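# Sequence unavailable; structure follows:
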């Protein structure tokens, strides 16, 4: 017995909010602007709602160029095999996703981006969840509208860099606070243990005399 569930999400914004995190996995939208002649990471994440459920997942990428109506099948990943399926992307695609059968990150990296790479990319997860009662088959589709430009948008790059800098500062401060609290509690517990031992020894000594 098997169940089928499907979901479709469109990623159309350069920077989007992360969806709710499930067991350490967060669905973050892909960037949508690439620079000609450089590399670009096509992001695609599909988190399981229950991290503890084992699963097997394959990922397919399709591409629809500008001014065209049909998608081309360009890439397939079935761990540990990654296959480039279209000659336009020969030797230019590299798997950058999860390196096991339970795939949640389905990203691919495009080498040497060209203006012909502008268009719509569709990422499809085919996931089988191994449940105690029956296996469930889940299909998740996401799309990335990619624009290729001749030069990077400096304003966007600076904004993203500044945001990442502040996020890093906050994370480091929180980590420092956690470490300090942990060390303080550990030292205090050791102090309490020593005092308790001293009191116990003093009590035993008073009983003897």
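Arrived safely, thanks for sending. Keep in mind the model is a prediction, meaning the values are calculated, not measured.
# make it CA atoms for all contacts and neighbour counts henceforth
OK.
# what ranges do the helices span in this protein?
154-208 (DSSP state H).
# Give me the buried positions along the lengthiest strand in the chain.
Longest strand in the chain, counting residues (DSSP state E): strand 135-149. Across strand 135-149, burial judged by 16 or more other C-alpha atoms under 10 Å covers 136-149.
# Repeat that for stretch 60-75.
In stretch 60-75, counting by 16+ other C-alpha under 10 Å, buried: 60, 61, 62, 63, 64, 65, 73, 74, 75.
# and which of the residues you listed is nearest residue 205?
Within the buried residues of stretch 60-75, proximity to residue 205 (C-alpha to C-alpha) peaks at residue 60, which comes in at 75.8 Å.
# ok, now which ones touch the closest one?
73, 74, 75, 76, 77, 123, 124, 125 (C-alpha atoms under 8 Å, 6 or more residues apart in numbering).
# Please compare the first structure with the one that follows:
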């Protein structure tokens, strides 16, 4: 059972590395003034076999304001910067076809005025067999702009724990493989011993039969 489990783990790790599946990762939330920043927005389809078409809209609410303003629209293959405050500063970095799952945009030359809430809205049409289904997904990013980049303590700890987990998992797999090898080797030796005993018993039985025939 343990050997089968370890094999499944190895196969799952191999599949995850070979197949680029969709994963809804949250956007980063801290930008550095004067640099560029990627606003992430991912909405995975629940059924990959269904074809779809989507458009993406980005809205922005500055810090302290009440209303969102429309700043960007993408409808493959065209993109439009709607608000003049972001003129020539936004670029589409999402899916490069109409079946959009990643709706990320890149902000050039971030300023402190870019601090606030960004809302990504994905309008998706799923082309079903008998009808089309409309799905709308909204995601928000609370962006703060700083003068100098800071690595959060939680991010550092998470990175360390990730490497520790990888090392522990590899050691565990090695131990399991060694255990499986020993177990298989012992079973092989036991089978060979049983075969030898069976052959010896058959030889003795054959000898007894021969002795009986000679006595007659």
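Good, I have the coordinates. Note that the structure is a prediction, hence the values are computed from the model and not measured.
# hmm, back to that, closest one of the buried residues of strand 135-149 of structure 1 to residue 104 of structure 1?
residue 140 (10.7 Å).
# Map that closest one across to structure 2 for me.
Alignment note (TM-score structural alignment): residue 140 of structure 1 maps to residue 137 of structure 2.
# Distance check, its match against residue 186 of structure 2.
57 Å (C-alpha to C-alpha, to the nearest Å).
# how many neighbours does residue 74 of structure 2 have?
By other C-alpha atoms under 10 Å, 21 other residues sit near residue 74 of structure 2.
# Check the gap between it and residue 168 of structure 2 for me.
Residue 74 of structure 2 is 44 Å from residue 168 of structure 2, by C-alpha to C-alpha.
# Superposed on structure 2, what's the mean shift for the longest strand of structure 1?
Strand 135-149 of structure 1, aligned to structure 2 and superposed, deviates on average by 0.5 Å (mean C-alpha distance after the TM-score superposition for structure 1).
# who touches that strand?
The contact list for strand 135-149 of structure 1, computed with C-alpha under 8 Å, 6+ apart, reads 1-12, 30, 32-36, 42, 44, 46, 113-115, 117-130.
# Okay, and which of the residues you listed map to strands?
Going by DSSP E, the strands hold 2-11, 33-35, 42, 119-129 from the contacts of strand 135-149 of structure 1.
# can you tell me which residues contact the residue nearest the centre of structure 2?
When C-alpha atoms, centre = their mean is applied to structure 2, the residue found nearest the centroid is residue 23 (4.8 Å). Residue 23 of structure 2 makes contact with 42, 44 under the criterion C-alpha under 8 Å, 6+ apart.
# could you redo the last one with a cut-off of 10 Å?
42, 43, 44, 101, 102 (C-alpha atoms under 10 Å, 6 or more residues apart in numbering).
# Shared with structure 1, which of those residues?
With the contact criterion set to both residues aligned by TM-score structural alignment, their matches' C-alpha atoms under 10 Å, the contacts of residue 23 of structure 2 that also touch in structure 1 are 42, 43, 44, 101, 102.
# In structure 1, what residue corresponds to the third one?
When structure 1 is aligned by TM-score structural alignment, the residue opposite residue 44 of structure 2 is residue 47.
# number of nearby residues for its match?
19.
# and if you look at residue 101 of structure 1?
Neighbour number of residue 101 of structure 1 under other C-alpha under 10 Å is 16.
# Just to check, it is in contact with residue 125?
No: using C-alpha atoms under 10 Å, residue 101 of structure 1 is not in contact with residue 125, being 11.8 Å away.
# Common neighbours of those two, please.
With contacts taken as C-alpha under 10 Å, 6+ apart, residue 101 of structure 1 and residue 125 have 57, 58, 77 as neighbours in common.
# Quick one: the residues you listed as TSV, columns for distance to residue 153 of structure 1 too.
Below are these laid out as TSV (distance: C-alpha to C-alpha, whole Å):
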residue	distance to residue 153 of structure 1
57	35
58	34
77	32
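# wait, which of these is closest to residue 94 of structure 1?
For those, the nearest to residue 94 of structure 1 is residue 77 (10.3 Å; C-alpha to C-alpha).
# For the closest one, which non-adjacent residue is closest in space?
Nearest residue to residue 77 of structure 1, sequence neighbours excluded (C-alpha to C-alpha, 6 or more residues apart in numbering): residue 59, at 5.1 Å.
# Please identify the residue in structure 2 that aligns with that neighbour.
By TM-score structural alignment, residue 59 of structure 1 lines up with residue 56 in structure 2.
# wait, what's in contact with its match?
Per C-alpha under 10 Å, 6+ apart, neighbours of residue 56 of structure 2: 41, 72-76, 79, 94, 100-104, 120-124, 136-138.
# and with 6 Å instead?
By C-alpha atoms under 6 Å, 6 or more residues apart in numbering, the residues touching residue 56 of structure 2 are 73, 74, 121, 122.
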